[in-house]
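Task: produce atomic coordinates for the following.
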Amino acid sequence: MTDWTAPDAVDCADQQTFEALLDRAETREKGHYFEFFGEGDELRHDPGLRLSVHGNERWMGQTLNHDPAYWRPDTARERGFAEPPTHPDYLLACVMGITVEDLSEKGGYFLGRTNVEFHRTAYPGTELDVTSTVLDTRSSSSRPSYGIVTWESVGRDRQTGERLVSYERTNMIPRREPAATDGSGTVANGDPADEDGPDLPPRLLAPDGEYFEQFRDALERARDSDAAVAYRHERGRTMDDALVSGLPLSTLNTARQHHNRDAMADSPSGDIVAYGDVTRSIALAHARSDEATYRERRFEDERFHDFVTLGDTVSGFTRVLDCDGDAGPDHAGEVTFEHVAFNQNNTPVYSGRRTALVRRHQ
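The predicted structure is shown next:
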C-alpha cells in the first residue's frame, strides 16, 4: 500500500507529476459515439441561442454577404420586411451550431446536407429552439472506426413554436468500438471514378447582368447553342482566425475541429478546419454579389468535398440550371443554381443546388 499524499501537497505545475495525474484522470467526455444514435430518436438541443444584430452583422461582414436588406431599414422595407431580418446563412449556421455538441462534437466528416428550407423570416431577438430526429444509421465499409448518421434538424421560434428552418444532415461519427469489415466498398461521400473523363459542354455563357431576365435569356441562348450558363466569381476570401475559430464559436459550435490545433495535429487535415457553413456562406456571398437576390427559397444536395484550413482561399463558381418566371411575385423570378466553392488549388471544397428569387429589371 502506497502512502497517500494530501491533495494540497501535490505540485500540479511539475510536468512529471502532472503527466502522472493525467494518466489517472477520467476524461469527462462531450458528444456521442455512433452507437448512441438510434433511428427515430429525437434530441432537443440546449442551450438555445438568441439571434442578435451584432451576430448577424458580424457573420455578414466576415463572409462578405453585403446585401443592404439585412443591414438597412429602408431597403428591408422595400423588400417587404418589417425591419432588417436575420440573414438566412446566419440563421442556418446558428441552428446547426446548437446541434454540434449533441450530434457531432466527437468529430467525423460532414458529408452533406439537403432539403434545406426556410419556412419563415427570422428577426434579431428571436430565441431558437432546435430539435433533431435520427433518420438513418449505417456502417461505413471503408472506415470501420466510423458509422454514418443522418438527422433531420428543425429550428423554431422558442416563443411561438413556428418553424424557421429545417434540413437533413449526414455525418460520419466515430464508433466507440470499430466495426468488423473487409474494407471493401467506396468512401461514403465519394463517387466512382469516371474513366472516360468528364462530359463537358462545348462552351460556357455568362448572363449579361444580375437580374432574372438576364439569367433567363442566358439560359435560353445556351439551350439554343448546346452550351451551359456557368461562370466564376472574381472575389476570393482567405480563411483567417476570425473565420475558422471565431464564427463557429459565436454560433455555439464547439467542435474541436475548428479551434483546437493540438487535437487536430494528427488528423487527416493536420490543422483546424473551417466550419462548413462558413465555407458555404462565403461561396454563396461571392455568387450573391453578382445577382439581384430578392429572397432565398431552398437548398438541395449540399456536399463538402475537402478540408478548408487556415490560409486557404475560398473562391466561387456558379452554374444556372433553371429559371421559372411564374414561381415568384411580379417583381421577381425563381432561379435554380449550382454553386461550387474551390480553393487556391482549384480543388472543390463545397457544392450545392440553391433556389432563390431574383429581382426583375425595372
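
contacts, neighbours, all on C-alpha from now
Fine.

just the strands in the protein please.
With DSSP state E, the ranges of strands along the chain come out as 42-45, 110-118, 128-139, 146-157, 163-174, 204-205, 228-238, 293-304, 313-324, 332-342, 348-359.

so who does the closest residue in space to Thr170 that isn't next to it in sequence touch?
Once flanking residues are discounted, Thr170 sits nearest to Thr150: 4.2 Å by C-alpha to C-alpha, 6 or more residues apart in numbering. By C-alpha atoms under 8 Å, 6 or more residues apart in numbering, the contact set of Thr150 is 134-137, 168-171.

circling back: tell me which of the strands of the chain sits nearest to His87.
strand 293-304 (9.6 Å; C-alpha to C-alpha).

Give me the helices and strands touching that closest one, please.
strand 110-118, strand 348-359 (3 or more C-alpha pairs under 8 Å, 6 or more residues apart in numbering; DSSP states H and E).

10 Å instead?
The contact analysis (3 or more C-alpha pairs under 10 Å, 6 or more residues apart in numbering; DSSP states H and E) places strand 293-304 against helix 88-103, strand 110-118, strand 163-174, helix 276-288, strand 332-342, strand 348-359.

re the thing from before, who wins for proximity to Glu83 among the strands of the chain?
strand 293-304 (14.6 Å).

Next, the buried residues of the closest one.
Counting neighbours by 16 or more other C-alpha atoms under 10 Å, one finds that the buried residues in strand 293-304 are 293-304.

what about Tyr146, neighbour count?
26 (other C-alpha atoms under 10 Å).

before we go on, could you also do this sequence so I can check it against the first one:
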Amino acid sequence: MSQSSGTARPPGKYFEELPVGAVIRHYVTRTLTEADNVLFTTMTMNPQPLHLDAEYAAQTEFGERLVNSMLTLSLLVGLSVYELTLGTLVANLGFSEISFPKPVKHGDTLRAESEVVARRESGSRPEAGIVTFEHRAFNQRGELVAQCKRSALMQKQPAQKQPVHKEPS
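Got it, this is the predicted structure:
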C-alpha cells in the first residue's frame, strides 16, 4: 500500500499521543560491531585513533578501541524511530544536553527508551506540535551509555473525513 494514499496509519505517534511523562521502551536492540564503528568513523571523516587504531587505543585508559560517540547517538535516535516518529515526524528541530556517561565498546548491545519531557502547540503550524524527547541508551549490563534531548515537530492526528450523505431525490 502506498504511503501517500492516506489509508494506512503510520506506526509513529501523533502529537496528541505524546503526553508529558510518557515513556516508550523501544523494542529493537542493536549489537555494535567493529565493522559498524570503522565504517561510520571513516565515512564521517573522523581520524580519531581511539576509534581506528588498536595499538593507540591499547595505550589509553580504556585499553581498546571505543565506538564513535556520534554512531552511538545516531543509533540511539534510530532505535526510537519505529515506535515514535515513523510517518509522524515533520522535522527534527534540534538536539541538546547530549552526554555519554559510559563508553561503548565493540560487541555491546544497546537498547533505548524515550520519555516525553515537554510539548506545546506550534505557533506557526496548526497541524503540528513541538515535542521534546529525552532519549536514553543502555548497554547489555543496564548501564546508561548515552542520552540526549531532542525537539521534534510532530504531526497532529489528521481530521477524520466525514462520509458524504446525499439526500434522496
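
TM-score for this pair?
In this superposition the chains share a TM-score of 0.86, using TM-score structural alignment, normalised by the length of the second structure; 157 aligned residues with a C-alpha RMSD of 2.1 Å.

still on that earlier bit, out of the strands of the first structure, flag the one nearest Arg216 of the first structure.
Closest among those, using C-alpha to C-alpha: strand 313-324, at 5.7 Å.

matching residues in the second structure for the closest one?
Following TM-score structural alignment, strand 313-324 of the first structure has no partner segment in the second structure.

Could you measure from the residue nearest the centre of the second structure over to Arg25 of the second structure?
For the second structure, the residue nearest the mean C-alpha position is Val77 (1.9 Å; C-alpha atoms, centre = their mean). Noted for Val77 of the second structure: a distance of 13 Å to Arg25 of the second structure, by C-alpha to C-alpha, to the nearest Å.

Over to Ala91 of the second structure?
From Ala91 of the second structure to Arg25 of the second structure the distance is 22 Å (C-alpha to C-alpha).

ok, now Ser69 of the second structure?
Counting by C-alpha to C-alpha - Ser69 of the second structure and Arg25 of the second structure are separated by 21 Å.

contacting residues for the spatially closest residue to Arg288 of the first structure that is not a sequence neighbour?
With sequence-adjacent residues excluded and distances taken as C-alpha to C-alpha, 6+ apart, Arg288 of the first structure is closest to Asn65, at 7.6 Å. Contact partners of Asn65 of the first structure, counting by C-alpha atoms under 10 Å, 6 or more residues apart in numbering, are 57, 59, 87, 89, 281-289.

same question, Asn139 of the second structure
Contacts of Asn139 of the second structure by C-alpha under 10 Å, 6+ apart are 29-31, 102-105, 107-112, 145-146.

Then Ala22 of the second structure?
By C-alpha under 10 Å, 6+ apart, the residues touching Ala22 of the second structure are 114-117, 133.

Could you rerun that using 8 Å?
Counting by C-alpha under 8 Å, 6+ apart, Ala22 of the second structure touches 115-116.

aligned partner of it in the first structure?
The equivalent of Ala22 of the second structure in the first structure is Asp41 (alignment by TM-score structural alignment).

Count the residues that sit near the residue nearest to Glu127 of the second structure when sequence neighbours are not counted.
Leaving aside its sequence neighbours, Glu127 of the second structure sits nearest to Lys156 (C-alpha to C-alpha, 6+ apart; 5.5 Å). Residues lying near Lys156 of the second structure (other C-alpha under 10 Å) number 21.

next one: Thr42 of the second structure
So Thr42 of the second structure, with other C-alpha under 10 Å, has 13 neighbours.

Please pick the buried ones from the contacts of Asn139 of the second structure.
In these, the ones that pass as buried (16+ other C-alpha under 10 Å) are 29, 103-105, 108-112, 145-146.

Distance to Glu83 of the second structure for those - can I get that in CSV?
Formatted as CSV, these follow (distance: C-alpha to C-alpha, whole Å):
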residue, distance to Glu83 of the second structure
Thr29, 13
Pro103, 26
Val104, 24
Lys105, 26
Asp108, 22
Thr109, 19
Leu110, 16
Arg111, 13
Ala112, 11
Val145, 21
Ala146, 19
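
okay, among the residues you listed, which ones form the most distant pair?
Farthest pair in those, by C-alpha to C-alpha: Thr29 and Pro103, 17.3 Å.

Look up how far Ala25 of the first structure lies from whichever residue in the first structure pairs up with Glu143 of the second structure.
Under the alignment (TM-score structural alignment), Glu143 of the second structure pairs with Glu162 in the first structure. Per C-alpha to C-alpha, Glu162 of the first structure is found 45 Å from Ala25 of the first structure.

These two: who's more crowded?
Set Glu162 of the first structure next to Ala25 and count neighbours by other C-alpha under 10 Å: Glu162 wins out with 13 against 9.
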